[in-house]
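Undergrad: My questions concern the predicted model and sequence given below.
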Amino acid sequence: MSSHVSAIPAASSDQALAHFERAFAFETDCWDVHDALSRGVQDFVLLDVRSHELYERGHVPGSVSLPHGKITAGKMAAYPMDTLFVVYCAGPHCNGAHRGAVRLAKLGRPVKLMIGGLTGWIDEGFDVAIGQPVATL
């Protein structure tokens, strides 16, 4: 008798390596974003794609509020086409970051998702900006 874990065989090591290495092209994590911000190496724009109201209640310091439904070519025109955007939402229970990433990709923009979102940021023990004026696009 096997478990649900082993009922479907694992991919070969070569397939697993290709899959997990490729994931880094699509995702970054809270620690890497925090490290970049802390060192002043922000070679990306960090987008909080939740509502402005949720952004005001708490957001990653240095992020810009742009709800995923409002990501348009006009709003992105302020940035060069090769600008890397890192999107986040509430956390793993929310698909807003994926929606934002889809919209940016459709506009031909480089994009990565910050896995864990704000929940992951808080879980890592990083500071959250609360009650600050909304930085928006």
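TA: Alright, I've got the coordinates.
Undergrad: can we go C-alpha only for contacts and neighbour counts from here?
TA: Fine.
Undergrad: list the helices and strands the helix or strand hosting residue 119 packs on?
TA: Following DSSP states H and E, one finds residue 119 within helix 117-123. Helices and strands touching helix 117-123, by 3 or more C-alpha pairs under 8 Å, 6 or more residues apart in numbering; DSSP states H and E, are helix 30-38.
Undergrad: Which strands or helices does the next helix or strand after the helix it packs on pack on?
TA: Note on helix 30-38: by DSSP H and E, the next helix or strand toward the C-terminus is strand 45-48. Identification of packing neighbours for strand 45-48 by 3+ C-alpha pairs under 8 Å, 6+ apart yields strand 64-65, strand 85-88.
Undergrad: Put this next to the first one:
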Amino acid sequence: MSSMVSRPTAAEAEQAMAHFSSLLQFETDCWDVHHAISNNRQDFVLLDVRGETAYAQGHLPAAVSLPHSRISADSLAGYPADTLFVVYCAGPHCNGADKAALKLAQLQRPVKKMIGGITGWLDEGFELTR
């Protein structure tokens, strides 16, 4: 008797490689962002896309506040066209990072979403900055 886990069957290796490789083009995680920041390897702009009040209450180190509703060509004008943006919001229950990522992509800007957001960051044991 099979379980709900094994039905349907797992994808073939080639399909799985394509799928998971694709995910990594769109997402990063809290650990990788923390490692980059902590080791002076930050080659991206980290955008906190929550509201300004939430940002003021605590945000990731090195994060820039840019609420997703304010993302525009004008608000990004100071960044070179090839700047990689990493966006985050409150956590898995929030789609602000998805909205921000969509806007950045529509503006032809490289973007990844940090999965987990603030919730994931804190779950990893990392601290917020004020």
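TA: It's in. On a predicted model such as this, the values are computed, not experimentally measured, just so you know.
Undergrad: sorry, back to before: tell me, the helix holding residue 119 of the first structure lands on which residues of the second structure?
TA: Mapping helix 117-123 of the first structure onto the second structure (TM-score structural alignment) gives residues 117-123.
Undergrad: got the contact list for that stretch?
TA: Residues outside stretch 117-123 of the second structure that contact it (C-alpha atoms under 8 Å, 6 or more residues apart in numbering) are 30, 31, 59, 60, 88, 89, 90, 91, 92, 127, 128.
Undergrad: Please repeat the previous calculation with a cut-off of 10 Å.
TA: Stretch 117-123 of the second structure is contacted by residues 29-31, 33-34, 48, 58-60, 87-94, 96-97, 114-116, 124, 126-128 when judged by C-alpha atoms under 10 Å, 6 or more residues apart in numbering.
Undergrad: mean deviation of that stretch from the first structure?
TA: Stretch 117-123 of the second structure: mean distance to aligned residues in the first structure after superposition is 0.6 Å, counting by mean C-alpha distance after the TM-score superposition for the first structure.
Undergrad: tell me which residues of that stretch are tucked away?
TA: 117, 118, 120, 121 (16 or more other C-alpha atoms under 10 Å).
Undergrad: Report the distance from that stretch to the chain centre.
TA: 11 Å (C-alpha atoms, centre = their mean, to the nearest Å).
Undergrad: and what of stretch 70-82 of the first structure?
TA: Using C-alpha atoms, centre = their mean, the offset of stretch 70-82 of the first structure from its chain centre is 17 Å.
Undergrad: can you check stretch 97-111 of the first structure too?
TA: The answer for stretch 97-111 of the first structure is 11 Å, by C-alpha atoms, centre = their mean.
Undergrad: what are the ranges of the helices in the first structure?
TA: Taking DSSP state H as the criterion, the first structure carries its helices at 4-7, 13-23, 30-38, 52-57, 73-76, 96-106, 117-123.
Undergrad: Done for today, thanks.
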